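> return a 3D structure for these sequence lines:
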Amino acid sequence: MSAASDDTMTRIANDRISVEISPLGAEMQSLKTADGRNFLWNGDAAFWAGRSPILFPIVGKAPSDTVMIEGKPYPMAQHGFARRSTFALAASDETSCRFELASSDTTRSVYPFDFRLAVTHSIDGSKLTISAEVENRSDRPMPFGLGFHTAFLWPLPGGEGQAHTIVLDNGGEPAMTRLSGGLIDPTPLASPFTSGKLTLSHDMFDEDAMIFAEGAGTGLTYAAEGGPELKFSFDNLPNLALWQKLNGPFLCIEPWHGTAAQNGTSADLESRPYTVTLPAGQTARFAFTAELPG
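Coordinates of the predicted model:
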């Protein structure tokens, strides 16, 4: 098979799965198995128009939608600007494609650094890997956050009527935090996990996202009991959030490196929890892999 693209979409496929990616935000639009099941949320705006946005150069909100960088204020919308930016298709073949976003006068007006953000989708058998590489092309250290915000169907295809669970590979019971006005309330809350297992219910999201800043580990399984399951592994993504909006039929599994600003703190970008400060000329990579049912 060969990669296919047009003005709006690039498709990669093998005999197990296929993926479609839009140049807007380098955002995945579908994730299907060979039998036609789509495991990705369809972006119905009645619930949430996103599907799998890339979060850069911040994750979450900033106080008054403003970040302070090198002592100057810059406007910055929730989750940054990458998800609203058009990426260029830099390379593609049958089973992978790479989209790139480079700094411009537009980006420098809100984020005063030269950078390249490359997002690659690749498939191998029934596994999908999405990676993001951030290159600092400036002459000074560059602070940023990077996150993935992928929405998977809930219930999973073939799992209708079954309880759905998240099981952490490390068996942990990480402390949870919540948002207040879109910012992190640092007060630690009791973990909803028991021996690494969380049985999901829609009312868990009445107070917005469940955020696990540390302790969730580097892998998990999202499954319908007795039905299909998705297995995840995370690379250089120490933070995890789970989110759903308006009882929508999806669950966002969000591995991050960086979180929203904490309530009551400054808007300084470098002081945000888990911010990456990348030296000049260096590149950092972040990735997750999802394995679909056979």
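
> CA only for contacts and neighbour counts going forward, please
Fine.

> strands along the stretch 51-200 of the chain, start to end?
Assignment of strands within the stretch 51-200 of the chain using DSSP state E, counting those that start in this stretch yields the ranges 54-55, 66-69, 72-75, 88-92, 96-102, 115-124, 127-136, 142-144, 146-148, 150-153, 164-168, 176-180, 183-189, 197-199.

> following up with a second sequence; could you model it the same way so I can compare the two?
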Amino acid sequence: MVIELKNDFLTVQFKEFGGALSSIKDKDGVEYLWQGNPEYWSSQAPVLFPICGSLRDDEAIYRPCTHPHFTGIIPRHGLVRKKNFTYEQISDNSLAFSIRATDETLANYPYDFELRIVYTLVDKTISVTYQVTNHEKAKAMPYFIGGHPGFNCPLLFDERYEDYYLEFEKEETCTVPETFPETGLLDVNKRTPFLEKQNILNLDYALFAKDAITLDKLASRSVS
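Coordinates of the predicted model:
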């Protein structure tokens, strides 16, 4: 089934697997979303819940007040990105996907959660809203949630990757933690200078010679 939102500017498609975006095309047919080439990265725009990133050996340790601690297995980027969501059409320009806790998730993440993702298309903008509900009666539910969209870069055949840049909302001076791609873990105490009084980061493949860069000390709350 093709799940789609469309207006005069964009045609946006989605899939129930992961409740995620699968295509963003403008009126000229230019594809903005990464199309999941497994040679590099097979995903497109996974939703990360209830963790973003990795745990050591994928183990979450829980220490309830009334019982001995126990462990659950939560793989990198969480439990829902490879699950089928329930689809709901809200209006001509808005739709939602939802997922509830199951026996499988409860065995590893012992919280009765409900996650609803609402996508709204307005002109040239796709708004994404995450609605997380804790159905537990007597305990708080720790979680992280995040989007992980991949974008095509360059977009056009006569462009180069190096023609692109990231522009931060504010001027930034920051360091970044050391990354360990084999485990997905970070050493937040071992840091390297990265940005120095700048709001522009020119893109270059050499930036990602050691996997992703984690910008955990930014003043900006948005980037273009």
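
> any idea what the TM-score is?
In this superposition the chains share a TM-score of 0.90, using TM-score structural alignment, normalised by the length of the second structure; 214 aligned residues with a CA RMSD of 1.5 Å.

> let me know which of the strands of the stretch 51-200 of the first structure is the nearest to residue 209 of the first structure.
Among the strands of the stretch 51-200 of the first structure, the nearest to residue 209 of the first structure by CA to CA is strand 176-180 (6.5 Å).

> chain center to the closest one, what's the gap?
How far strand 176-180 of the first structure lies from its chain's middle: 18 Å, per CA atoms, centre = their mean, to the nearest Å.

> got it, and stretch 216-226 of the first structure?
On CA atoms, centre = their mean, the centre of stretch 216-226 of the first structure falls 16 Å from that of its chain.

> TSV for the strands of the stretch 51-200 of the first structure, including mean neighbour count and distance to residue 44 of the first structure?
TSV is the format used below for the strands of the stretch 51-200 of the first structure (neighbours: other CA atoms under 10 Å; distance: least, CA to CA, whole Å):
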stretch	mean neighbour count	distance to residue 44 of the first structure
strand 54-55	24	18
strand 66-69	20	29
strand 72-75	14	28
strand 88-92	16	25
strand 96-102	21	24
strand 115-124	21	23
strand 127-136	20	23
strand 142-144	22	30
strand 146-148	26	19
strand 150-153	22	12
strand 164-168	21	21
strand 176-180	19	24
strand 183-189	15	26
strand 197-199	17	25
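
> would you turn those into a markdown table with distance to residue 14 of the first structure?
Below are those laid out as a markdown table (distance: least, CA to CA, whole Å):
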| stretch | distance to residue 14 of the first structure |
| --- | --- |
| strand 54-55 | 24 |
| strand 66-69 | 43 |
| strand 72-75 | 42 |
| strand 88-92 | 14 |
| strand 96-102 | 10 |
| strand 115-124 | 8 |
| strand 127-136 | 11 |
| strand 142-144 | 34 |
| strand 146-148 | 24 |
| strand 150-153 | 21 |
| strand 164-168 | 28 |
| strand 176-180 | 39 |
| strand 183-189 | 41 |
| strand 197-199 | 33 |
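
> for residue 229 of the first structure, find the nearest of the ones you listed.
Of the strands of the stretch 51-200 of the first structure, nearest to residue 229 of the first structure by CA to CA is strand 164-168, at 9.3 Å.
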